[in-house]
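Colleague: fold the stuff below for me.
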Amino acid sequence: MRELIAKAASEGNITLGTKSVIKGIKNSEIEKVIYATNIPQHILNNLKYYSKHFSIEIESFGNDSRHLGELCGKPFSVLVIGIKSTKKHRKK
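Modeller: Predicted coordinates for the structure are as follows:
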């Protein structure tokens, strides 16, 4: 998973943050959601709801938000990222 995140980040194919990721899910722009282990439960529940509703894969990063931010090349913590879809989808 680290390779997927690092590659997507280097290519500019990630979306950072809960609001942006949920918007991307709704617009069929996200193909996978990855979240940090220290994500608050209410945010995780929200992400799981939209991921299930729009049939998007969701997976734990397996480490905290500080490490996820570092892997994305950011100097700040990141709770959730969306891997942008490489295919163009029609909006639902």
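
Colleague: going forward, measure contacts between C-alpha atoms and count neighbours the same way
Modeller: OK.

Colleague: which residues sit against the strand or helix carrying L4?
Modeller: Take DSSP states H and E as the rule and L4 turns out to sit in helix 2-10. Residues from elsewhere that reach helix 2-10 (C-alpha atoms under 8 Å, 6 or more residues apart in numbering): I14, L71, C72, G73, I83.

Colleague: to check against the first, give me the structure of this:
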Amino acid sequence: MDFNASLRKAIKTGDVLLGQNSTAECIKDGKAQMIVVAANCPSTYRTMLDEQNDVYVHTYEGSSMQLGKACGKPFMVSALAIVNAGESDIISLKRA
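Modeller: All right, here's what the predicted structure looks like:
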């Protein structure tokens, strides 16, 4: 599975929220199926995510700039929440 292609497909066909604040709100509301964080995500935010046992957190191997580019955005993205994957198979990472 090409992670970047699956991520772009999820953004295009599903419901994905970008940014730390939106992601935290989504977790709090219990809507997130999966969280993706950049490798250089701030440690305080990462610690908060690690305390969440009810949602799978995937660490993207690249920086927040690379994650933003993978999302097709011209800005940095350090965290995102996948609410609905749409036609993407990205949620299958939870089982891997």
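
Colleague: helix or strand next in line after the lengthiest helix in structure 1, which one?
Modeller: Counting by DSSP state H, the longest helix found in structure 1 is helix 41-53. Sequence order places strand 57-60 as the next helix or strand after helix 41-53 of structure 1, per DSSP H and E.

Colleague: that following strand vs structure 2, mean deviation?
Modeller: Superposed on structure 2, strand 57-60 of structure 1 shows a mean distance of 0.6 Å to its aligned residues (mean C-alpha distance after the TM-score superposition for structure 1).

Colleague: in structure 2, what residues pair with that strand?
Modeller: Under TM-score structural alignment, strand 57-60 of structure 1 corresponds to residues 56-59 of structure 2.

Colleague: next: stretch 25-45 of structure 1.
Modeller: Taking TM-score structural alignment, stretch 25-45 of structure 1 hits residues 27-47 over in structure 2.

Colleague: tell me the secondary structure for V33 of structure 1?
Modeller: Under DSSP: H, G, I helix; E, B strand; the rest coil, the three-state class of V33 of structure 1 is strand.

Colleague: thought E59 was touching it, still the case?
Modeller: Yes: V33 of structure 1 is in contact with E59 according to C-alpha atoms under 8 Å; the separation is 6.3 Å.

Colleague: between the two, who's got more neighbours?
Modeller: V33 (25 against 13; other C-alpha atoms under 10 Å).

Colleague: sounds good, over and out.
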